[in-house]
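Engineer: mind folding the following:
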Amino acid sequence: MSDQPIASFYTLPLELIHYIFGYLDAKTIVRTFRSICKRFYIAVKTYDQVKLDFNSISKSDFLFLCNFIESKNIESLTLSDRDETPGQIEYFLSFIRIKYFNRLRSLTLLEIDDCYLNIILKDIQTLTLNLLSIHSKQDYSQSNTSTNAFSLALSLPNLYKLKWNISSFDLSKISWHFNNTIKHLDICCRTLDEYCNILYHLPNLQSLVVEQWHETVDDDTIDKWSNLKPFHQLLSLTFKYCSIDMIILDSLLLLTPTLEQLRLIRAVDVHVFLSHLQQWEKFVETKLPSLINFECFLTEDLLYFDNPHPIDTELLIAPFRKPFWTGTKSWFVICDHIVCPRTVILYTPGSFDPQFEYVYESKEILRSTSAPTITNTIVMNGVRKMRMDLTKVMTAATSPQGGLSNNIVFPQLDELTLCISQQWLSGSLRVLSTLIDLSRLVKLSLTINNSFYYFSKPRKISILNWIKCEQSSQEDDNEVLSFPIHHKHAGDSHLSPVQTFDDIEKTILDAFNQALKLTQPLEISKLLKEHDIFELNSLSKYVFQ
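Structural biologist: Just a heads-up that it's a prediction; the model follows:
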């Protein structure tokens, strides 16, 4: 009999255990591995590449991780003041300052207030930060904090990737520094002057993402371009969420002749792009010889295609079947016509915009240049948000002709809005599970068809009961819809990663009862009745203006 010890997970070297931790989130590492044995406790305690993502985390997990993990072991940190986690950044800074995270390499701040942004950016001046990402929809236009903060960010000596997604940010007020190391920049840029300043002051820049471009063509703009010299450092360029004239697009691309990758994400209308397609092909061939990769996601509502007849998707996709697209460049394009609402989407494979709410219609028409026809069995990996009329889907699913795919079409869906009738239709959950990977859903919203009224509390409870009953009848089929725990109601329920429908119903009832306790002493109902604005229709005049 061999005396050689049997290999097991418990006998792995510490370095290999830490390598495995790299594939796990911080909550799993701390909550699970720490409690197994003393050796794993030490392995967790000494792991110095922790990635903390506090976006949409439960309150109990947030407090636990803040208290357990030492700042010296954190490599990546995400803080969020979004609606799901209000006040998180303020609490975190009261607990510990960022300047003590001496191993921090990546920092992401979501919906941060300008005063906290300034504090954090001063703190990170002594850190060797490589990636900084700021996202905020707040109005910074009346504050100089954001411009000062941006200058601080530019001066970080080891920063190579900067995402500065502040929509109200005024780039024209920036004091630029030449001694920076930024290679990747994502920023709101609206004018030619701002665009040229970026390229001029960032000589190491290789990848640029431009959002919210607004400048239009006029004589002054054309005169500016005629005197500009090209910049040769940029290899990848993306335009997102704007409306660019094709003349301006060509002029901007002339400034970066060494481009290898170009992405247009809802940056040009479909009909504008199609009308200039032939000229654009010649432009790419003659002016952008190094362009290898082209990606696009373009949309158009059918106000432009103003006729009651179905759109000829084959006609729209035909120009992309030319040898330039399918042979010379191997750039394949998909045209998606959604019948209701009437929308045309033109995109390259793998380039679906995750911020776009896809409206599912079982009668959609798809065409692609990689094959004569694509049916509804195409896998839509890029779709993250979707709206679906459940009544229409169930009608198609139960019709003699069928009409739905037997394979999951939306495997990566995060948010789903269901438009339903007055009751939950039997068999709906099973039908949904044939289209969607329900286990990945983060957010589920319910709306009533053809109605702007809110669900009453009993109606919400009733619908949840219907869903629960249907779920119970198929609990052995691995087609179960689960919901993440919302941080405000998580309490100490950290042992389970999902809520049951009983938990959801209890949350609704508890919130309702709590609302009653708060409002009854104020006699709000009595006051509203005295002024004849107790009904929802009359009250909405004051709420939604």
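Engineer: could you use CA atoms for every contact and neighbour count after this?
Structural biologist: OK.
Engineer: check which helix or strand covers the residue nearest to Ser370 when sequence neighbours are not counted.
Structural biologist: Leaving aside its sequence neighbours, Ser370 sits nearest to Phe332 (Cα to Cα, 6 or more residues apart in numbering; 5.9 Å). When secondary structure is defined by DSSP states H and E, Phe332 falls outside every helix and strand.
Engineer: burial measure for Phe332, as a count.
Structural biologist: By the criterion of other Cα atoms under 10 Å, Phe332 has 19 neighbours.
Engineer: the structure of the following sequence is requested for comparison with the preceding one:
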Amino acid sequence: MSLEQLPNKVLLTVFSYMNTVDLFRAFHHLNERFDTQLKVHVSTHKVDFRWITKRAFDVFCRTSLGLIDTNVTSLCLSDDVEFPNLFHHFLLNPEQNFVIDPARILRGFDEYGHRILRSGIRFTMSQFVNLKYLHLDVIDFFEPVVQLLSECICLSHLTHLKITQNMNSYFTHAPRIVNAVWKLPKLTHFRFLSMNTMNISGVTLSRCTSRTLLSFSLERIDISWAQFFNLLEDSPNMTHARISICETAEVPAIMQIIPSITNLNLTVGYVPNVLAHIFDLMPNITHLTIEFKDASSFEYEFFNGHKWKQIVLHHLPNLKVFSFFYVFFARFDTTIEQDVDTLLATFRTPFWLDERQLFVQCDWLPEHGGKPVLFYTLPQTCGYNYSIHPMVKSRSTHPAVDRDSMLCGVPSMNFSKSLGYINRCCSRSVQNIQNAELMVELPVQEYVWRFISTFTHFTSLSVRLTRMNHPSQLQQLINLSPNCHSVTLSNISPAKLVELDINQTCLRRIALVEYTFNAVECSAFANSPLGKQCTILQIDLTDRRHVLVLLDEMPRLQQLTCKCSDAKWDIDESLADENQDEVQWLQERLPKTYSINYVEDSFVRIWIV
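Structural biologist: So this is what the prediction gives:
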């Protein structure tokens, strides 16, 4: 049976398994029926520019996007390491008001240091009149974001906005971003995620009222209590909030009661009286998640089940779901076990076990004095990283902990010899975790490996080899997950790298760190199983000419990020004439369609056509 014979419903189901850009490249303009169903598909599925080549991006923008822009409801623009400069190529005439090092501006480049796209096909957000969901992923430059958000004011259907960024300088521009977001006429959900912890508590945020905003999340972005309540006062219908409070933040003397908040996710220092006062100002909280950011010495009178029972009964009358994550250090005059048993006993009461059905757990390393104790509710939902160590002990109030359900929504797992918290006697299963990152230091002992081997759903892998002659576990680990698309390898020699027999076909992004490759090693890697399927590569090179070797011998390569050692250019007089800016040197030797620019830490990034 051919695709033309499939009913429309089945055809749309087939379409749903493909990236929208690839889908249009395969089926657009084949016949009228396919074109109609493609428009139906794009009205319910994301146009995601994170997973395509530059050539596919250019072709899609030239031949398809302008014809379906009014049908697009979900859009993702990225400036990630995999897809550099796409944001600038997409947006029409991005503002260029910030300072750029003049030495980085070369002929054929714009003020950002990016090669000028020759196609001339660019868009404005006003063209996407039915856009509902917008995701700006790892945007490095601030001004284009502000321009884009200002254009979104005319979008009457835009309800969801997510921004992921990795620039510490964003805090100086926070007022303009907040002001632009709060002005969006129909926005209901806003999530702002910083890749690095950022403190904007000293910045005065703009005041602009939004009566449509229902949920906002500022992750890894510290603000003050005053800023938080100002945002809530400017959003009278807000029900969900996720925020991190600066450790030095003081509670203003006068704050307005916020009856609309029902779901609060809070990262804050533990000050019981302050929290009780804050909860009094939000009397309708039903779901509360707290991550206490500052580890402190164990103070039984301040943190225990009896204290939290009083807080819940007197300050959280409508609370239904409660979870927390707390780190403390055991007292010097007692053993860790004594402090843990004392603390757990206060949560083994009918109030917590029967009425609230809340269970807690403590994890610690017994052989290391002064090491922290992790104390959290089950299942663990707080934190960005879950670390695992084979010697960690655990105690819980749960009568029979279901190890299959104790890790919910944990985005990252770290297996290490010096970090982590797990009882090695427990065969915890983590198969319920999806789209997570796995970090491992190899080799590991057999009982740890048995546990790791159950974790087959990770999509990103970071590995460091402590002994160069043990690559077998690395090979098994890479082949373990059929969904792993990214791997970072540290401290591994090219000789061991080329020996790996990889049968994992999804892997496309490889970062090689803590080793500098010469010409022979570059060629060996390019012709290895890993090199042959690699499309995104980060690597350190002894010589900039090795870039040409990699590009010549890796035909599938779409993007290359590299750092080239300058030592050879300083001592080799025969190369003196070529001792010039790396970007300019590469520009003169590579096709004009390649996009070449500097990124942080002196890396050069090449987007390949």
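Engineer: TM-score of the superposed pair?
Structural biologist: For this chain pair, the superposition-based TM-score is 0.73 by TM-score structural alignment, normalised by the length of structure 1; 473 aligned residues with a Cα RMSD of 4.1 Å.
Engineer: need the counterpart of the residue nearest to Ser370 of structure 1 in structure 2.
Structural biologist: Matched by TM-score structural alignment, Phe332 of structure 1 corresponds to Phe359 in structure 2.
Engineer: stretch 7-15 of structure 1: which residues count as buried?
Structural biologist: For stretch 7-15 of structure 1, the neighbour count (16 or more other Cα atoms under 10 Å) marks Leu14 as buried.
Engineer: can you give me the buried ones in stretch 346-361 of structure 2?
Structural biologist: Result for stretch 346-361 of structure 2 [16+ other Cα under 10 Å]: buried residues Thr346, Phe347, Arg348, Trp352, Leu353, Leu358, Phe359, Val360, Gln361.
Engineer: ok, the residue nearest to Ser370 of structure 1 touching Ala371?
Structural biologist: No: contact between Phe332 of structure 1 and Ala371 fails when scored by Cα atoms under 8 Å: they sit 9.4 Å apart.
Engineer: now the equivalent of Arg191 of structure 2 over in structure 1, what's its secondary structure?
Structural biologist: Using TM-score structural alignment, the partner of Arg191 of structure 2 in structure 1 is Lys163. When classified by DSSP: H, G, I helix; E, B strand; the rest coil, Lys163 of structure 1 comes out as strand.
Engineer: which residues touch Lys163 of structure 1?
Structural biologist: Residues counted as contacts of Lys163 of structure 1 (Cα atoms under 8 Å, 6 or more residues apart in numbering) are Leu132, Ser133, Ile134, His135, Leu185, Asp186, Ile187.
Engineer: and the second one, which helix or strand is it part of?
Structural biologist: Under the criterion DSSP H and E, the helix or strand holding Ser133 of structure 1 is strand 131-136.
Engineer: now that strand on structure 2. Mean distance?
Structural biologist: For strand 131-136 of structure 1, the mean deviation from structure 2 after alignment is 2.0 Å (mean Cα distance after the TM-score superposition for structure 1).
Engineer: run the angle between the helix or strand following that strand and strand 131-136 for me.
Structural biologist: As assigned by DSSP H and E, the chain's next helix or strand after strand 131-136 of structure 1 is helix 145-154. Interaxial angle of helix 145-154 of structure 1 relative to strand 131-136 (axes from the mean of the first three to the mean of the last three Cα atoms, to 10 degrees): 170 degrees.
Engineer: neighbours of the nearest residue to Gln434 of structure 2 once chain neighbours are set aside, how many?
Structural biologist: Closest residue in space to Gln434 of structure 2, ignoring its immediate chain neighbours: His457 at 5.5 Å, by Cα to Cα, 6+ apart. His457 of structure 2: 20 surrounding residues under other Cα under 10 Å.
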